[in-house]
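[1] Pasted the sequence and its predicted model underneath.
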Amino acid sequence: MPVYLHPREPLPSQRRIYEGYPSLVGSAWGFAHETATHTIRLMLSGLFDRFPNLTLILGHLAEGLPLMLPRLEHRLHMQREGEGLGNAKKPVSHYFSHNFYLTTAGHFHTKGLLDSISEIGVDRVLFSADYPYESMATASNWFDEALISENDREKIGRGNALRLFGLK
């Protein structure tokens, strides 16, 4: 079974970058920043080399990682002749596309969805609303109207979850 890596507010000792901007600590920014950083650290730690079948789910269209991972991977290879890769044996894009699923939870933006699909593939995207923090109606209406193919809508809305969780 997969593990859902859910955001939380940064620990008080880690909030210096948010000083003077308390509204950024939570879901508006801090959740994504902290969770994405933790996810990258897991990828670079060698965890997925030791446990290649480990599967993590990230919400909120993977906290911005689909957009940032190509640059991260490029810069890691450039830094100190590849030493930026830490203990990882493969590129971060490999781990992202083999060990992760993402959900639409709380991120109802079709361009973001399309970018996420282009990085991870439609078979690793799951519909989610982020209830009770977001409205089920908002999430459902956006998803029903998103400019994606009906085949992709079926996979994201139902099929991928059935396969991932072994449901009938």
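    The structure has been received and is ready for your questions. Numbers count the residues shown, from 1 in each chain.

[2] Could you use CA atoms for every contact and neighbour count after this?
    OK.

[3] Number of residues surrounding Glu63?
    Residues lying near Glu63 (other CA atoms under 10 Å) number 23.

[4] ok, the nearest residue to it once chain neighbours are set aside - contacts?
    Nearest residue to Glu63 in three dimensions, chain neighbours excluded: Ala32, at 4.6 Å (CA to CA, 6 or more residues apart in numbering). By CA atoms under 8 Å, 6 or more residues apart in numbering, the contact list for Ala32 reads Pro7, His60, Glu63, Gly64.

[5] Where does Ala32 sit: helix, strand or coil?
    For Ala32, the assignment made with DSSP: H, G, I helix; E, B strand; the rest coil gives helix.

[6] here comes the other one, which I'd like you to weigh against the first:
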Amino acid sequence: MPLFIHPQTPAPSVRAAQYAGIGERADLALAAFGLGWHYEAGLEWIRLAAAGVFDALQELQIILGHWGEVVLFYLERTSAVMDRALDLDRSLIEYARCNLYVTGSGMWSATYLQQCLDIVGPERRCSRPTSHISIARVVNRDVFWKHWLAMRRRAVGSHSQTGNA
């Protein structure tokens, strides 16, 4: 059973550093549903891949909403850069094609749909909105959480906490 990474408003420190300064309503909109939570949720998927979680748990499946929370749109570049910087078993593009499901989450766009189909294919697109997905059937939860917690500790140590843990 896949794990759904649902976006949320970034942590206050991230909002202050990256999404503030326009005006109270605009700052909140930019940090949340306007763009911020899409970047933050997508970054969590990239961090899982970069931390080697998909190498350790090859059967782990993640769902990202909103057409992949920006991941698909930057995947070619991100994969090219990260493939040079990381020592992983596969490329980020391969992880997306094997470990990622995508749903539109109510954002109905023919352009976004086509981008999704081109990158991950029709079999990795969720046609229904997702809700309350359990991690109960992940092959080895202990290994998953060990990698997840190590990744979060590194993030806190480098002051790049996103608030989507």
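    The structure has been received and is ready for your questions. The shown structure was predicted, so the numbers you read here are calculated from the model rather than taken from an experiment.

[7] Fetch the TM-score of the aligned pair.
    Once superposed, the chains reach a TM-score of 0.71 (TM-score structural alignment, normalised by the length of the second structure), with 125 aligned residues with a CA RMSD of 1.7 Å.

[8] Secondary structure for the contacts of Ala32 of the first structure - can I get that in CSV?
    Shown next, in CSV, are the contacts of Ala32 of the first structure (three-state DSSP):
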residue, secondary structure
Pro7, coil
His60, helix
Glu63, helix
Gly64, helix
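
[9] If we only consider those residues, which is nearest to Glu150 of the first structure?
    For the contacts of Ala32 of the first structure, the closest approach to Glu150 of the first structure (CA to CA) belongs to His60, at 21.5 Å.

[10] ok, that closest one - contacts?
    Shown in contact with His60 of the first structure (CA under 8 Å, 6+ apart): Ala32, Leu102, Thr103, Thr104, Ala105, Gly106, His107.

[11] Out of the residues you listed, which sit inside helices?
    With DSSP state H as the criterion, helices contain Ala32 from among the contacts of His60 of the first structure.

[12] just to revisit the earlier point, list the ones among the contacts of Ala32 of the first structure that the second structure also has?
    Mapping the contacts of Ala32 of the first structure onto the second structure (both residues aligned by TM-score structural alignment, their matches' CA atoms under 8 Å) leaves Pro7, His60, Glu63, Gly64 still in contact.

[13] who touches the first one in this structure?
    Neighbour list for Pro7 of the first structure: Phe31, Ala32, Glu34, Thr35 [criterion: CA under 8 Å, 6+ apart].

[14] how far away is it from Ser140 of the first structure?
    Using CA to CA, to the nearest Å, we find Pro7 of the first structure at a distance of 22 Å from Ser140 of the first structure.

[15] For the top helix by length along the second structure, list every residue counted as buried.
    Determined from DSSP H, the single longest helix within the second structure is helix 141-157. Across helix 141-157 of the second structure, burial judged by 16 or more other CA atoms under 10 Å covers Phe144, His147, Trp148, Met151, Arg152.

[16] now stretch 58-76 of the second structure: which residue numbers in the first structure?
    Using TM-score structural alignment, the residues of the first structure aligned to stretch 58-76 of the second structure are 52-70.

[17] Please measure how far the first residue of the matching stretch sits from its last one.
    End-to-end distance of stretch 52-70 of the first structure: 21 Å, with CA to CA as the criterion.

[18] Work out the gap between it and the centre of the chain.
    Taking CA atoms, centre = their mean, to the nearest Å, the mean C-alpha location of stretch 52-70 of the first structure is offset from the chain mean by 3 Å.

[19] Check stretch 74-87 of the second structure too.
    Relative to the centre of its chain, stretch 74-87 of the second structure is centred 15 Å away, using CA atoms, centre = their mean.

[20] which residues touch that stretch?
    If you take CA under 8 Å, 6+ apart as the criterion, stretch 74-87 of the second structure is touched by Ala50, Ser91, Leu92, Ile93.

[21] For those residues, give me CSV that also has secondary structure and neighbour count.
    CSV is the format used below for those (DSSP: H, G, I helix; E, B strand; the rest coil; neighbours: other CA atoms under 10 Å):
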residue, secondary structure, neighbour count
Ala50, helix, 20
Ser91, coil, 19
Leu92, helix, 23
Ile93, helix, 20
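
[22] the strands in the first structure, which residues?
    Using DSSP state E, the strands of the first structure run over 3-5, 56-58, 100-103, 125-126.
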